[in-house]
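Student: pasting the structure only:
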C-alpha cells in the first residue's frame, strides 16, 4: 500500500494538473512529492553516496603546498601580511579534491565528508594524503576537480530531474552532449552570478578603496550593505539551477525564469526556500554526531544523500509547477 501511494504521488509529480483553476500543491505537499518520487527510484542517491565515500576513503590532495607558497609571500608584507599568512596556514590540510562536490550558493551536491575537518577523518586512519606536490600542480588539480565536479553535478541534476518530473530520459545522464551542455550552462550561471555581484558591488568596492586612501575604515559597513543585494539575489535566483536541469535552458534564461517564479509566488517561494535552507543546512550539522566512527559516518552519508536529494527533487517540482502555471516555456520532451 505504501509503495502504491508513492507511485500515485510520482504519477502526479510527472503529470501535474496545470489548469489555472486547480490549486497547486503547497510547500509541504511539494516536499512530500519530492520524497515520494525519490522512494520510487531510490538509486538516484547512489552518485552522491559514492562521491562521499571517495572523499572519505580515496586519495586526498592537500592544499599545503599552495598555502605555504602564499603564506611565504604574505609573510614579507609586514604585520598584516603575517596575520594573513597565519590564516592561510589553517587551510593547509584542505582536500582540493572536495571541489568534485559541486557547491553553489543555491545548490550543493549532497556530501557530508566535505563538511568534516581532516582531524576528524584522521581518527579512522583510512586516508592517504599527498602533501608535497608542487604548488602549481595543486592549482591545476583544483581546476580540473572543479570542472569535473560541474560535469558530475550536471549529470546528477539531470537524473534527479528525470526522477522528479519525468523530464528527458535516463540516457541523457550518460550522453556527453546533453551532460556537457548542462555543465556549460552551470558554468555560465556561475560566471553570470559573479558578474552580477561584481557589477552591484563595484561602486562600494571603489568607495572602500577611496576611503582607505583617506584613512577611513568602512569595511564593516560595506559588508553590511552588500548583504542586502546578496540576499535578494539568493532569493530570486534560488530556482535557477533547477531551471537549467528541468527546462534545459541557458544561464540567463534560467535566472529570468527563477526570478519570475519567485516574483509570481513570492510568499510560497519564501517559505519553501527557508524550509529548504533549514533542512539542507541543518541536517548535515546534526548528522555530525554520527561521524565519530566509521559505521556512524557511513550512516550519516546515506541519510544526508537521501534528505538532500529529496529536497532538490522537491525544489524542481516547486519550480516546474509554478513555471508552467506562469506559462514559461517547457523543455520540448515534456510537452
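Tutor: Thanks, I have it. Computed from a predicted structure; not experimentally measured.
Student: please count neighbours and contacts with C-alpha atoms only from this point.
Tutor: OK.
Student: and whichever strand or helix holds residue 49, what does it pack onto?
Tutor: Following DSSP states H and E, one finds residue 49 within helix 46-57. Applying 3 or more Cα pairs under 8 Å, 6 or more residues apart in numbering; DSSP states H and E, we find helix 46-57 packed against helix 294-325.
Student: one step back: list the buried residues for the very next helix or strand once past the helix holding residue 49?
Tutor: On the C-terminal side of helix 46-57, the closest following helix or strand by DSSP H and E is strand 59-61. Buried residues in strand 59-61, counted by 16 or more other Cα atoms under 10 Å: 60-61.
Student: output the contacting helices and strands for the next helix or strand after strand 59-61.
Tutor: Sequence order places helix 64-75 as the next helix or strand after strand 59-61, per DSSP H and E. Applying 3+ Cα pairs under 8 Å, 6+ apart, we find helix 64-75 packed against helix 78-89, helix 135-165.
Student: run the chain-centre distance for helix 64-75.
Tutor: For helix 64-75, the distance from its own C-alpha centre to the chain's C-alpha centre is 29 Å (Cα atoms, centre = their mean, to the nearest Å).
Student: then this one, side by side with the first:
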C-alpha cells in the first residue's frame, strides 16, 4: 500500500461511516461557538519577572523581543487548543486576527492567576488525550476491517486513554533527558561567548527522525490494542522497514492539512459557511488519521508475514 492508497482508503472509510468525524467536528464547534481560555496570567507573570530583571540589568539585550513574544502569546493563545492534541480542527489553526463569522461574540475566560494556568494546562492535556482516545477508538475498527460496534468502541476508550497518557509520559521523560545535557551545553557555550544557534539547528534533524519513528505509536495503541512500550516498538519496527514511505505520508498529511484550510477560510468569513467548512475539514482530518491507521496495519501485516516466513525457513533447516 502506497501513500496515496492509504489516504484514499482512509477517506473512503470515513465516507462510508461519517459519524467517525464527530470528535474533530465537536472540537471545531467548541472553537466556533465557545469562548477562549487565555494564558495571559502566566505570560504576564513572566513579563513582570523579565522587566524586573531588566531594571536590575540582569537580562540579555534581546529580552525586549522575548517580552514582545510573551505579550503576543498571552493575547493569541487559546488554552482550549490543548483539547485537540493529535487532531486537526480547522478554527484552531486560523489566526486570531482573521475574521470568522459567528452567530454571537466570543468571550475570553481569564483564570486570574498563573498557578491556575498551569493546573488548567495539565487538566486540558489529560482531557485532550481522552478525546483523542475517543477518536482513535472509533476509527480502529475501520483499520482492522471489523464490523463497527459503538459499545465495543466505547469500551476501548478508557484503555486507549490510559495508554496514551503512558505514551505521553514516556515521550516527555525522554525529551527531558535529552534536553538537560543540551541546556548545560548551551549554557556553557553562552558563557564562553559562542553562538549556540548552529548546534540547535543540527539537533533538528535527529529530532525529526525520532518523530518519524514514533509517529505511528498512537495508531499502534488503537489498532493493535497494545501498551505504550509495545506501541513504540511496533512503530519503530514498521517505520524502520518503510522510512521513506512513512516520511512521504507525514509530508502528504502536512501539505493537505495546511493546504485545505486556505480554501475553508473563504467559507468561514460568513457564519452560514462555517458549518460547511467544519464538515469539510472534519472529513479531510479524520480521513488522514484513518490513512495513518491503514498504512500502519498494512505495513505491520507485511512485516509480520516476513518474520513468519523467516521462522518457517529456520524450522525447515
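Tutor: The structure has been received and is ready for your questions. Here the structure is a predicted model, which is why all the values come from computation and not from measurement.
Student: ok so, going back, residue 44 of structure 1: which of the helices and strands packed on helix 64-75 of structure 1 is closest?
Tutor: Nearest to residue 44 of structure 1, of all the helices and strands packed on helix 64-75 of structure 1, is helix 135-165, at 6.8 Å by Cα to Cα.
Student: can you give me the buried ones in that closest one?
Tutor: 135, 138, 141-143, 145-165.
Student: have a look at how far, on average, stretch 243-252 of structure 2 is from structure 1.
Tutor: Taking mean Cα distance after the TM-score superposition for structure 1, the mean distance separating stretch 243-252 of structure 2 from the aligned residues in structure 1 is 2.7 Å.
Student: where in structure 1 does that stretch fall?
Tutor: Counting by TM-score structural alignment, stretch 243-252 of structure 2 lines up with residues 266-275 of structure 1.
Student: flag every buried residue along that stretch.
Tutor: Going by neighbour count (16+ other Cα under 10 Å), the buried part of stretch 266-275 of structure 1 is 269, 272-273, 275.
Student: so which of those comes closest to residue 75 of structure 1?
Tutor: Of all the buried residues of stretch 266-275 of structure 1, residue 75 of structure 1 sits closest to residue 273, with 42.6 Å by Cα to Cα.
Student: check the fit of the helix holding residue 49 of structure 1 onto structure 2 and give the mean distance.
Tutor: In the superposition with structure 2, the average deviation recorded for helix 46-57 of structure 1 is 1.3 Å (mean Cα distance after the TM-score superposition for structure 1).
Student: skipping adjacent residues, who's closest to residue 106 of structure 2 in space?
Tutor: Leaving aside its sequence neighbours, residue 106 of structure 2 sits nearest to residue 35 (Cα to Cα, 6 or more residues apart in numbering; 5.1 Å).
Student: let me see the contact set for that neighbour.
Tutor: 106-109 (Cα atoms under 8 Å, 6 or more residues apart in numbering).
Student: next: residue 135 of structure 2.
Tutor: Contact analysis of residue 135 of structure 2 by Cα under 8 Å, 6+ apart lists 20, 23-24.
Student: what does residue 229 of structure 2 correspond to in structure 1?
Tutor: With TM-score structural alignment as the criterion, residue 229 of structure 2 pairs with residue 252.
Student: identify all contacting residues around the strand or helix carrying that match.
Tutor: Residue 252 of structure 1 is part of helix 251-264, with elements assigned from DSSP H and E. Helix 251-264 of structure 1 is contacted by residues 185-186, 188-189, 192, 235-241, 243-244, 269-270, 319, 322-323, 326, 328 when judged by Cα under 8 Å, 6+ apart.
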